[in-house]
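> Structure here, sequence nowhere to be found:
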């Protein structure tokens, strides 16, 4: 009787899930300690209802906004030809390079009463403060707007890939059956792209739930602001852990809803058509309207704030960039590139392991991995530091007993622990993107490759990876840009005398040194823009 073979990919999934879950578990174990908690009782009686209400409204409004903006722009780019389409194709991803907290600082300065816009309006029309009403940017609606125009590229990128993969042969068939453009969109293209839309929206909502800088600066009370207040202001890790558990409950519900929305549906492309799509020419005012529809999110999410930052930097550009800036950029590139490479590699193994699994264990482990994306970066940092510091001290003790000298902190003293925290936080980004694309490859292709004598590894290398090339690039750039913008975990876990562009921008902005923060913020945007442009255009070429 032969022993059943252990699936190595399942072992990888289990190990990765355990490593991702360890920081969260180290935080949540505090829920069971300490008995009754006066601070938690006070929070539940006073501010907890506001946390729940604001978080629900924020999630619903952001989800609706990113779906409308992301799907509309993706459909216009893939299926139509209008002035500026080739530029918008890659430029629409640029808002991903603009951190939401930087956007909050910029628009607050631009739209406040003493800012350039209101000052110009008062001077132009001779108004006083009592003569007009102006919307308050530092509000829940303002936070929703910031998130929509920063996070819609998640939906745009994944949906654009889905539309491009399926549009060729299938839409030709639908037109031969008498379906017009609108009916083809709602009855064929949008249902087939639903996995990509759901994956992009889930990523956007996880980013929204995990954000601290924007909602804190705008004075919006959510679970993340409550966690920070309980942990760092009140010094109560038990109350913070209980709020973190409530936040995780939101994420679990979100993931279950997204999974249930797919049901037993499968979304395979068996047309075999990979020729370039001839976009339908939009004549006259329709073409200009399509151009405006693409220009508005790009302008709000990137062009206008970038110009405002540049306007603050130019008067003192000679003093803002030098050797210190080069060191900051080098540190950010190192962390982002290393994390993106590891995350894409692990995501391929996890997604492929779930595809090969006949049971529910591998998909369940992947959903567990996805939970880390919704946990605030500082909470993850503390959750990583607790077990890793203990391991560091044990290793130092063993080293000293073996060699007679103390090596110091081997893991937390460098960037290894920080990269670990980034992977816990952002591995879900790569996994969602690659998993959604892998699900679109019909199972019959696996059967055909095995009938030709290819094993699992050879099938992945020779069949799936070439098909997934565009998705791999997409996953890599998503992780890269997210790490470039990550602030809380970097603040808590960075080694001594190791600053990044994000930590420098936060420090200067917190001190109200906005002109100095603008130069570093522009550096974050510039460093993030370059790979976004290159990889986005490479994805476009790969689809042609």
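Happy to help now that I have it. Worth saying up front: this structure is predicted, and the values here are computed from it rather than measured.

> Please count neighbours and contacts with C-alpha atoms only from this point.
Noted.

> nearest residue to residue 471 other than its sequence neighbours?
residue 434 (5.8 Å; CA to CA, 6 or more residues apart in numbering).

> which of the residues in the helix or strand harbouring residue 312 are buried?
In the assignment (DSSP states H and E), residue 312 maps to helix 304-313. Buried positions in helix 304-313, judged by neighbour count with 16 or more other CA atoms under 10 Å: 305-306, 309-310, 312-313.

> now swap in stretch 134-143 and tell me
Buried, per 16+ other CA under 10 Å, within stretch 134-143: 137-138, 140-143.

> Which parts of the stretch 101-250 of the chain are helices?
Listed in chain order, the helices of the stretch 101-250 of the chain (DSSP state H, counting those that start in this stretch) span residues 116-125, 140-176, 181-184, 190-192, 194-210, 213-217, 223-228, 237-262.

> what would those look like in a markdown table with distance to residue 298?
Output for those, formatted as a markdown table (distance: least, CA to CA, whole Å):
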| stretch | distance to residue 298 |
| --- | --- |
| helix 116-125 | 19 |
| helix 140-176 | 8 |
| helix 181-184 | 24 |
| helix 190-192 | 23 |
| helix 194-210 | 17 |
| helix 213-217 | 19 |
| helix 223-228 | 28 |
| helix 237-262 | 27 |
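
> Of all these, which one is nearest residue 317?
helix 116-125 (20.8 Å; CA to CA).

> Okay, buried residues for that closest one please.
Quick answer for helix 116-125 (16+ other CA under 10 Å): 118-119.

> can you list contacts of it?
By CA atoms under 8 Å, 6 or more residues apart in numbering, the residues outside helix 116-125 that reach it are 110-113, 127-128.

> so how far is it from its chain's centroid?
37 Å (CA atoms, centre = their mean, to the nearest Å).

> thinking again about what came up before, let me know the next secondary structure element after the helix holding residue 312.
helix 317-320.

> ok, how many other residues are close to residue 338?
Residue 338 has 13 neighbouring residues, counting by other CA atoms under 10 Å.

> Setting aside sequence neighbours, what's the nearest residue to residue 312?
Per CA to CA, 6+ apart, closest to residue 312 is residue 515, 5.4 Å.

> let's bring in a second one:
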């Protein structure tokens, strides 16, 4: 380290941020290195037998989810943004609610609903007098069923970004289309849709990365993807090296999606005119209004309302022990992990965001980009990247303590929740960082000038000036991380300490044992935790957009 590097307070902030970035990037680097290391006999066997199937299934899953989320998300976003029909004001925020429903929870609910002994097939057999083998009914536990589950819960990513893009488009664009004789549909396909393509690509890439990160849904449905292969190699076959290689290939899939999305945005050159005219929605009547209401209401009903009702029904039939002592212990474990991670994530995010603000250093900016990478990395990949170095460090410390002092240290990191919280921070720090950066951008730099004139240093300014101002952003960031940790399954499933289950792990284990009614209580609790902040955030987003459009109010016009 060059002399004097730590002499300036701002340089100390930069070095500290660099150290945090190195810790966050370490597991990703550990996994990436396995792409270039030779494999053993076990890996050769896996590569020649199941690896081609993993590739085919993963690509088919991604293709199906991509088509589904784009169709559902774009259609609902355009109807809500461009048309006026019954229920639009409720649907424009309620269409985000499926984000509160993890895909694996929805998979449990619909399996109980659509399986052979479920109410749907039972009603069909009773009504028509059919017996087994007399009729065909699609199997929900299949690749097609997994695609449907992901589309139902992930379309809001595309809906949210596409809706904002449609709203922000200048009214003069649609007017120009009409003057050229284009119909409403032609204007949508030839003007509005191409202009919204970057936003649609960004939302679709988020949905695809969430699909790659999933373990509960594909495992429960028996769909052989890279995620299930990682867990099979690590837990069933006892082959950490093979699991790490599969994780490295999955990591390459993620980077390919990110690169394609950024390449598409760089190639796109869309220059929007500032909209200064009155925004007009098309007023739909009759069957057109009914069709629009159904088209927007169906994703909400299938993606949230119906599975939520099914979970409530199953939990009510779970018996007296449904919310008993075992459930309380699991809830405490989940809340403890989520609260510790949320507090640590907010503290780190505040430090990194403020370091980038006061130093204005390329190093700090680069660290923040590295910290944002974790959200794109599947939990299974992060778990492998954390466990390999953490286990080696644990063994080294234990051996050194035993040889030097005769102490039996046990496993300091992997034997408790330290390694698990570390994995959570890598996965979800980006959520807190983006929220804190957005709040910090609203604070005028004159605040820091005033604090320095009063003799306050950078740390004192952060603690006494910025932190109180950012209280709302910090609470929001903590809440978002809290909800994400409550839902996270892959990393928790692999890295949880012995005899330390969470609600997500309990739901998965019970569902795997076909005890869906018992799994519903833990699943319902996960959904309830995620629902409250999502409702508040979605309604606040709509109100903020309405306030911003106040100077140019929308007006419904006849179709």
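Alright, I've got the coordinates. Just so it is clear, the model here is predicted, and its values are computed rather than measured.

> Quick one: closest of the helices of the stretch 101-250 of the first structure to residue 474 of the first structure.
Using CA to CA, the helices of the stretch 101-250 of the first structure put helix 140-176 closest to residue 474 of the first structure, at 7.5 Å.

> quick one: stretch 208-223 of the first structure aligns where in the second structure?
Under TM-score structural alignment, the alignment places stretch 208-223 of the first structure onto residues 211-226 of the second structure.

> secondary structure element for residue 47 of the second structure?
Residue 47 of the second structure belongs to helix 41-49, assigned by DSSP H and E.

> Would you check the span in the first structure matched by that helix?
The aligned range for helix 41-49 of the second structure is 38-46, by TM-score structural alignment.

> Of all the residues in the matching stretch, which ones are buried?
Quick answer for stretch 38-46 of the first structure (16+ other CA under 10 Å): 40, 43.

> Tell me how many other residues surround the counterpart of residue 425 of the second structure in the first structure.
The equivalent of residue 425 of the second structure in the first structure is residue 423 (alignment by TM-score structural alignment). For residue 423 of the first structure, the count of nearby residues is 26 (other CA under 10 Å).

> Show me what residue 314 of the second structure aligns to in the first structure.
Per TM-score structural alignment, residue 314 of the second structure is aligned with residue 312.

> The stretch 401-550 of the second structure: helices as residue ranges?
418-441, 446-453, 458-461, 467-469, 471-487, 490-495, 503-512, 516-548.

> Which stretch among those approaches residue 45 of the second structure most closely?
helix 490-495 (23.5 Å).

> picking up where we left off before, distance of the match of residue 314 of the second structure from residue 377 of the first structure?
29 Å (CA to CA, to the nearest Å).

> Could you do residue 310 of the first structure as well?
Residue 310 of the first structure sits 29 Å away from residue 377 of the first structure, going by CA to CA.

> Could you do residue 183 of the first structure as well?
As judged by CA to CA, residue 183 of the first structure and residue 377 of the first structure stand 43 Å apart.

> what do you get for residue 515 of the first structure?
26 Å.

> what does residue 435 of the first structure give?
From residue 435 of the first structure to residue 377 of the first structure the distance is 24 Å (CA to CA).

> cool, and residue 444 of the first structure?
Distance from residue 444 of the first structure to residue 377 of the first structure, by CA to CA: 41 Å.

> thinking again about what came up before, when residue 515 and residue 377 of the first structure are compared, which one has more neighbours?
A count of neighbours by other CA under 10 Å puts residue 377 above the other of residue 515 of the first structure and residue 377, at 26 against 20.

> what's the nearest residue to that one if we skip its chain neighbours?
residue 489 (4.6 Å).

> And that neighbour, what's its match in the second structure?
Checking TM-score structural alignment: residue 489 of the first structure goes with residue 491.

> Would you agree residue 461 of the second structure is in contact with residue 449?
No: contact between residue 461 of the second structure and residue 449 fails when scored by CA atoms under 8 Å: they sit 9.8 Å apart.

> Those two: which is more packed in?
Each of residue 461 of the second structure and residue 449 has its neighbours counted (other CA under 10 Å); residue 461 has more, 19 against 13.

> so how far is residue 359 of the second structure from the more buried one?
Residue 461 of the second structure is 14 Å from residue 359 of the second structure, by CA to CA.

> Would you agree residue 31 of the second structure is in contact with residue 385?
Yes: Residue 31 of the second structure lies in contact with residue 385 (CA under 8 Å); the separation is 5.3 Å.

> Now do the shared contacts for these two.
residue 244.

> Looking at these two, which one has more neighbours?
Remark: of residue 31 of the second structure and residue 385, residue 31 carries more neighbours, 26 against 23, as counted by other CA under 10 Å.

> thinking again about what came up before, so can I have a markdown table of the buried residues of stretch 134-143 of the first structure showing distance to residue 194 of the first structure?
As requested, those are exported to a markdown table (distance: CA to CA, whole Å):
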| residue | distance to residue 194 of the first structure |
| --- | --- |
| 137 | 33 |
| 138 | 34 |
| 140 | 28 |
| 141 | 27 |
| 142 | 28 |
| 143 | 26 |
